[in-house]
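1. what follows is a predicted protein model with its sequence.
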Amino acid sequence: MHKIAIYNNKGGVGKSTLAVHLADALRRLDLKILLVDLDSQNDCSLFLGLEEKPEKTFFNLIDYRYPADLKECIIEIRDNLGLLTNTNYELIEKDLHRATRIDNFLDKVFEKTEEIYDYMIIDCSPSRSILNSAILFYVDSIIVPTQLEIASIRGFSDIYNYLEDLDIDSAKVKLVVPNMFDTRTKEAEDNLNELKSIFDEDMITSPINRRTKITEASKAGKTIFEYNSDTQLEQFYNIVERVIELG
């Protein structure tokens, strides 16, 4: 199982949208995917049309008093796609502070998933937190979506400083996804070129164009694959190809 974190310390860059579409695209290739929604806003759950609050979530899975079984906490939200949501985010943080070691905490939590799923995709909150630290230790790869705005691009140094503080190899950052690319503006093109000057070419994926159809699909609880077939699909599939190359 290849474990991927979708992370940026800046909000509003499309993390949850990317996580949901990547998960949906991979499961359509007959791969078994576990999408773990550990963003405090639970946007992945919203974007996949989950209307009822689950009885058991990630919080119950790690509850040291009454731990739930993994199968009780995962919702089969689509064929080949399991969803693990979260509740009580602040209590999760408090419980993790009780952990003896944070660097291998999730290895034990997700031990049973290794033989079931081909990919685990974790949507992270845009922050430095003990939960995010545990996630970044746990995953094999980090994918960073970014808006093509100069503030977002300059914020990459904060991500690398965070990894350095945790003593995590920065090589875990495998892909950078330029998101919400506005083809009509020179600023977006200039910022894309700025991004390309910072990172190796093989780290940057094709940009995802700004499209109202993606927003409409998310509000409807669907992915773009389910909502409207257009050229936007090719952009996501290009990213999927890059992810599969990671292993």
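-> Done, it's in.
2. please make it C-alpha for all contacts and neighbour counts, starting now.
-> Noted.
3. which stretches in the protein count as helices?
-> Using DSSP state H, the helices of the chain run over 15-27, 43-47, 58-62, 70-73, 89-97, 105-109, 130-138, 150-154, 156-166, 186-198, 212-219, 224-227, 232-246.
4. so what touches the first one?
-> I take that to be helix 15-27. 6-8, 32-35, 43-44, 47-48, 79-81, 121-124, 144-145, 218, 223-225, 236-237, 239-240 (C-alpha atoms under 8 Å, 6 or more residues apart in numbering).
5. among those, which ones are buried?
-> Taking 16 or more other C-alpha atoms under 10 Å as the criterion, what is buried in the contacts of helix 15-27 is 6-8, 32-35, 43-44, 47-48, 80-81, 121-124, 144-145, 218, 223-225, 236-237, 239-240.
6. show the contacting residues for the closest residue to residue 214 other than its chain neighbours.
-> Residue nearest to residue 214 in three dimensions, not counting chain neighbours: residue 224, with 5.9 Å by C-alpha to C-alpha, 6 or more residues apart in numbering. Taking C-alpha under 8 Å, 6+ apart, we find residue 224 in contact with 21, 213-214, 217-218, 232-233.
7. residue 184 now?
-> The contact partners of residue 184, by C-alpha under 8 Å, 6+ apart, come to none.
8. for residue 163, see how far away the residue nearest to residue 214 is.
-> The gap separating residue 224 from residue 163 is 33 Å, by C-alpha to C-alpha, to the nearest Å.
9. residue 1 now?
-> Distance, residue 1 to residue 163, by C-alpha to C-alpha: 23 Å.
10. in stretch 164-177, what's buried?
-> Neighbour-count burial for stretch 164-177, counted by 16+ other C-alpha under 10 Å, picks out 168, 172-177.
11. next up, a second structure to put side by side with the first:
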Amino acid sequence: MAQIIAIANQKGGVGKTTTAVNLAASLAVLKKRVLLIDMDSQGNATMGSGIQKNDLLYSVTDVLLGEVPIETAITKAEVGYRVLGSNRDLAGVELAIAEQDGREFILRDAIQQIEDKFDYIIVDCAPSLSLITVNALAAVKSVIIPMQCEYYALEGLADLTQTIDRIQQALNPDLEIIGVLRTMYDARNALTRDVSDELEQYFGKKLYETVIPRNVRLAEAPAHGLPIIYFEKSSKGAVAYLNLAAEMLKKTKVKKGSKA
């Protein structure tokens, strides 16, 4: 049974899609069966996986509208994992399903058809609280929050945790934040260190030890349609995301062991 994880933050520009793509790639390198679901109409996770969003035969839009089974819409990327891609067609889906019974659970029901084929399903959420994002959060068990260590990020974090609490109470009682990831991290910056300390006090063990540094090669990789580990495997960004995947696997193993 797959572990289903959303990468979410209502604030844009925090490395959300970068994290979704590179975590998926790193887990695949570690021999895990991975599906990346792009739930953002910008389609950046699709493009960052080397798939042209405008050339998709089927996309997540077709799945949400019930036009094809999810398995039909999944594309095999050349970077070690599979992708349920997205493009601008997704922007019109919310209106189409707004009056539909069970509209919040369309993605959840679709994933149930294929989750036994994967070890990890990573869902890249849009930076907004739309019905599409609610679908994503109703479908997963876990949330990873990527965030920059800056003042305004803390305000956005409070909004996001409230959103997750509301969805947990109303739609998905199993939903939980499993990790907070510091991205674009610059240890030379005093504010970065101060915000990082606040995060550590607030989230404790849920704050990943791994930090994602500011890295030129990491920023360049999406333009080449490649996760960083395929673009420049020796870069600091590639090493950081491999470390994140390893840390996540270790925490998952410990958690499973504690329940045994």
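-> Good, I have the coordinates. Since the structure is predicted, the reported quantities are computational estimates derived from the model, not experimental observations.
12. what is the corresponding segment of the first structure for stretch 178-192 of the second structure?
-> Alignment of stretch 178-192 of the second structure against the first structure: residues 174-188, by TM-score structural alignment.
13. kindly check the end-to-end length of the matching stretch for me.
-> One end of stretch 174-188 of the first structure sits 22 Å from the other (C-alpha to C-alpha).
14. for stretch 50-68 of the second structure, same thing?
-> Terminal residues of stretch 50-68 of the second structure lie 23 Å apart, using C-alpha to C-alpha.
15. which residues does that stretch contact?
-> Residues from elsewhere that reach stretch 50-68 of the second structure, judged by C-alpha under 8 Å, 6+ apart: 37-39, 43, 46-47, 69-70, 72-74, 77-79, 84-87, 89-90, 93, 96-97, 106-107, 110, 224-226.
16. ok, now stretch 98-112 of the second structure?
-> Under the contact criterion C-alpha under 8 Å, 6+ apart, stretch 98-112 of the second structure has outside partners 63-64, 69-70, 97, 131, 134-136, 138-140.
17. are any of the contacts of stretch 50-68 of the second structure buried, and which?
-> Buried members of the contacts of stretch 50-68 of the second structure, counted by 16+ other C-alpha under 10 Å: 37-39, 43, 46-47, 69-70, 73-74, 77, 79, 84-87, 90, 93, 97, 106-107, 110, 225-226.
18. compared with the first structure, how much does the lengthiest strand in the second structure deviate?
-> Assignment by DSSP state E gives strand 176-185 as the longest strand of the second structure. Compared with the first structure after fitting, strand 176-185 of the second structure has a mean deviation of 0.4 Å; criterion: mean C-alpha distance after the TM-score superposition for the first structure.
19. check which helices and strands that strand is in contact with.
-> Under the contact criterion of 3 or more C-alpha pairs under 8 Å, 6 or more residues apart in numbering; DSSP states H and E, strand 176-185 of the second structure touches strand 142-148, helix 190-203, strand 207-213.
20. now the second one on the first structure. Mean distance?
-> Meaning helix 190-203 of the second structure. In this overlay with the first structure, the average offset of helix 190-203 of the second structure from its partner residues is 1.5 Å by mean C-alpha distance after the TM-score superposition for the first structure.
21. repeat for the last one
-> The superposed strand 207-213 of the second structure is, by mean C-alpha distance after the TM-score superposition for the first structure, a mean 2.0 Å from where its aligned residues fall in the first structure.
22. contacts for that strand next, please.
-> For strand 207-213 of the second structure, the surrounding residues in contact (C-alpha under 8 Å, 6+ apart) are 179-186, 199-200, 236-237, 240-241, 243-244, 247.
23. let's see the PyMOL selection covering just the buried ones among these.
-> Selection of buried members from the contacts of strand 207-213 of the second structure for PyMOL, criterion 16+ other C-alpha under 10 Å:
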select buried, resi 179+180+181+182+183+184+185+186+199+200+236+237+240+241+243+244
